[in-house]
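Colleague: predicted model follows, preceded by the sequence.
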Amino acid sequence: MALILNIETSTKNCSVSIAKNGEVLHYKEINDGNYSHAEKLHPFILGVIEESNIDIHSIDAIAVGKGPGSYTGLRIGVSAAKGLCFSLNIPLISVETLLSLAHSVHTEAGYIIPMLDARRMEVYSVVYNNKFEEHREIRAEVIDENSFSEFSDANVIFLGDGAEKCKEVLKRPNFSFIKDKFPSSVQMAKLSYEKYKKNDIEDVAYFEPFYLKDFIVTPENKKV
């Protein structure tokens, strides 16, 4: 038996679940349009543990969404996960954020393209086939009307907050868009359990989130 605490904070959705052998026992999440992770994450962690009626020392591993996504959100989630791993002396598992998002939908044929908003018309995206195998690597890319034209003859599902903002640009009859999907610790559960069984774990001391792009601080008074 494996009890895994899953943490996903790479977007505006702050999400925590506790799962037994890949099946979610309890979860808590909030996506209110704000980054409330600093206030909500630790109460959510305590909440799912208490509601599952388990001893925190019985948790076998901590899984965290590795990104890409919000720099601050990723730092908060990864810091919490690493702190728990150190204190409980248990392994750390990382799960690609876009893969978790992709697992919120299914298709019999074609491709699944999860997208995360990366400001303006730029998104973080990856292309999976219907078996969730990576067809095209993760990229940070600016979207225009010619984006993904190589999939003009295939059934394509776009999802995520990045897809929602690109809906009016990516106008092809074979493109469909699913609203209100976001990376969640619920979809992480089976993915983290599969990694746990393979002992696919991270070095807690040296693990860093997958930012994809460098973080740049722009002074508020800088003129553009």
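Modeller: Yes, it's here. Residues are numbered from 1 along each chain as shown.
Colleague: rest of the way, CA atoms for contacts and neighbours
Modeller: Fine.
Colleague: quick one: residues contacting S192.
Modeller: Going by Cα atoms under 8 Å, 6 or more residues apart in numbering, S192 touches 4, 6, 22, 63, 93-95.
Colleague: now do the helices in the protein.
Modeller: For the chain, the helices defined by DSSP state H cover 37-51, 71-88, 97-102, 161-166, 185-197.
Colleague: okay, pairing it with this:
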Amino acid sequence: MSLILSIDTSTKVCSVALHQDGNLLAISELFAEKSHSGMLTTLCENVVNHGGFSLNQLDAIAVAKGPGSYTGLRIGVSTAKGFCFALDKPLISVNTLEAMALQVKNFYDESHLLCPMIDARRMEVYCQIIDNQMNTISETEAKIIDEDSFSDIFEQKKIVFFGDGAAKCQEKITHKNAIFLKTDITPSAKTVGVLATNSFEKSLFENVVTFEPFYLKDFVGTQPKKA
């Protein structure tokens, strides 16, 4: 038996979900910009209460570790670690891209590969190639997209691209085996909780003290304008 609170703040979406043995009990998602820091703790408490439980009854806290927004990931991980310390519960981390792939995997057979993409500015995206059995084909990376991207894989498989980084890649990736979903697929705690349940069953926990988000690349701030 497992009761897991999951948090995903990898992008502009602030998502919190409660799962019992992998089954979704409650979820709350805000699509407003900059809602993470002000609303996340309240969303967590409300989701647990709406699911019919108290925070002390949780078995673990799960968080989408990234890649994604530097600020969003920092807020999500800090909040998750705060709950772990306060409640003395284990911490589970989930790759954001893998959780995105889980949302669409059942719609495609083995002739298709899945490529979730998160926008990383200009023609760069955070991406990963996964098959419909959730096996990793290529590791998570920050990739600059050009006309030759994924050309070796296209010779063998069709690739389904989705996420907020996919749209800008359509003009570069024009191979006949490239499929771009028209439906918006955003990171969500509803699938973070499913993957976290698998990790819980295997006792795959993070060190709450030392765990850091999976930023993938260094933060680059906006340079101040010269007077």
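Modeller: Happy to help now that I have it. Here the structure is a predicted model, which means the values were calculated and not measured.
Colleague: need the TM-score between these chains.
Modeller: Once superposed, chain against chain, the TM-score is 0.95 (TM-score structural alignment, normalised by the length of structure 1); 222 aligned residues with a Cα RMSD of 1.3 Å.
Colleague: which one of the contacts of S192 of structure 1 has the most neighbours?
Modeller: Within the contacts of S192 of structure 1, A63 tops the neighbour count with 33 neighbours, counted by other Cα atoms under 10 Å.
Colleague: please tell me how far the residue nearest to the spatial centre of structure 2 sits from T186 of structure 2.
Modeller: Of all residues in structure 2, the one closest to the mean position by Cα atoms, centre = their mean is T96, 2.1 Å from it. For T96 of structure 2, the distance to T186 of structure 2 equals 10 Å [Cα to Cα, to the nearest Å].
Colleague: could you measure from the nearest residue to L3 of structure 2 once chain neighbours are set aside over to D164 of structure 2?
Modeller: Excluding its sequence neighbours, the residue lying closest to L3 of structure 2 (Cα to Cα, 6 or more residues apart in numbering) is Q20, at 4.5 Å. Noted for Q20 of structure 2: a distance of 29 Å to D164 of structure 2, by Cα to Cα.
Colleague: common neighbours of T96 and T186 of structure 2, please.
Modeller: When Cα under 8 Å, 6+ apart defines a contact, no residue borders T96 of structure 2 and T186 alike.
Colleague: leaving out sequence neighbours, find the closest residue to D184 of structure 2.
Modeller: Excluding its sequence neighbours, the residue lying closest to D184 of structure 2 (Cα to Cα, 6+ apart) is G163, at 6.4 Å.
Colleague: map that neighbour across to structure 1 for me.
Modeller: Taking TM-score structural alignment, the alignment pairs G163 of structure 2 with G160 from structure 1.
Colleague: that match contacts L116, doesn't it?
Modeller: Yes: with contact defined as Cα atoms under 8 Å, G160 of structure 1 counts as touching L116 (5.8 Å).
Colleague: these two: who's more crowded?
Modeller: Comparing G160 of structure 1 with L116 by other Cα under 10 Å, the one with more neighbours is L116, at 29 against 24.
Colleague: so what does the more buried one match up with in structure 2?
Modeller: Under TM-score structural alignment, L116 of structure 1 pairs with I118 in structure 2.
Colleague: for its match, give me its contacts.
Modeller: With Cα under 8 Å, 6+ apart, I118 of structure 2 has these contacts: 67-68, 125-127, 163-166.
Colleague: ok, for the counterpart of T11 of structure 1 in structure 2, nearest residue in space, not its chain neighbours?
Modeller: By TM-score structural alignment, T11 of structure 1 lines up with T11 in structure 2. With sequence-adjacent residues excluded and distances taken as Cα to Cα, 6+ apart, T11 of structure 2 is closest to S69, at 5.5 Å.
Colleague: ok, the one you found touching S10?
Modeller: Yes: counting by Cα under 8 Å, S10 is a contact partner of S69 of structure 2 at 5.5 Å.
Colleague: of these two, who's got more company?
Modeller: Neighbour count, other Cα under 10 Å: between S69 of structure 2 and S10, S10 has more, with 33 against 18.
Colleague: quick one on the thing from earlier: buried only: go through the contacts of I118 of structure 2 for me.
Modeller: For those, a neighbour count by 16 or more other Cα atoms under 10 Å gives the buried set as 67-68, 125-127, 163-166.
Colleague: save these as CSV, and put in distance to L113 of structure 2 too.
Modeller: CSV is the format used below for those (distance: Cα to Cα, whole Å):
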residue, distance to L113 of structure 2
P67, 20
G68, 21
V125, 17
Y126, 16
C127, 12
G163, 14
D164, 18
G165, 17
A166, 14
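Colleague: now do the contacts for the residue nearest to the centre of structure 2.
Modeller: 8, 10, 64-68, 187, 192.
Colleague: still on that earlier bit, what's the separation between the match of L116 of structure 1 and A26 of structure 2?
Modeller: Distance from I118 of structure 2 to A26 of structure 2, counting by Cα to Cα: 25 Å.
Colleague: cool, V194 of structure 2 as well?
Modeller: Remark: distance between V194 of structure 2 and A26 of structure 2 (Cα to Cα) = 13 Å.
Colleague: need the residues touching each of those two.
Modeller: Contact criterion Cα under 8 Å, 6+ apart; residues shared by V194 of structure 2 and A26: H19.
Colleague: between these two, which one's more packed in?
Modeller: V194 (23 against 19).
Colleague: which residue in structure 1 lines up with the more buried one?
Modeller: By TM-score structural alignment, V194 of structure 2 lines up with K190.
Colleague: isn't its match up against I18?
Modeller: No: contact criterion Cα under 8 Å: K190 of structure 1 and I18 do not qualify, at 11.2 Å.
Colleague: pull up the overlap in contacts between these two.
Modeller: Applying Cα under 8 Å, 6+ apart, one finds that no residue jointly contacts K190 of structure 1 and I18.
Colleague: OK, contacts around the residue nearest to L3 of structure 2?
Modeller: 1-4.
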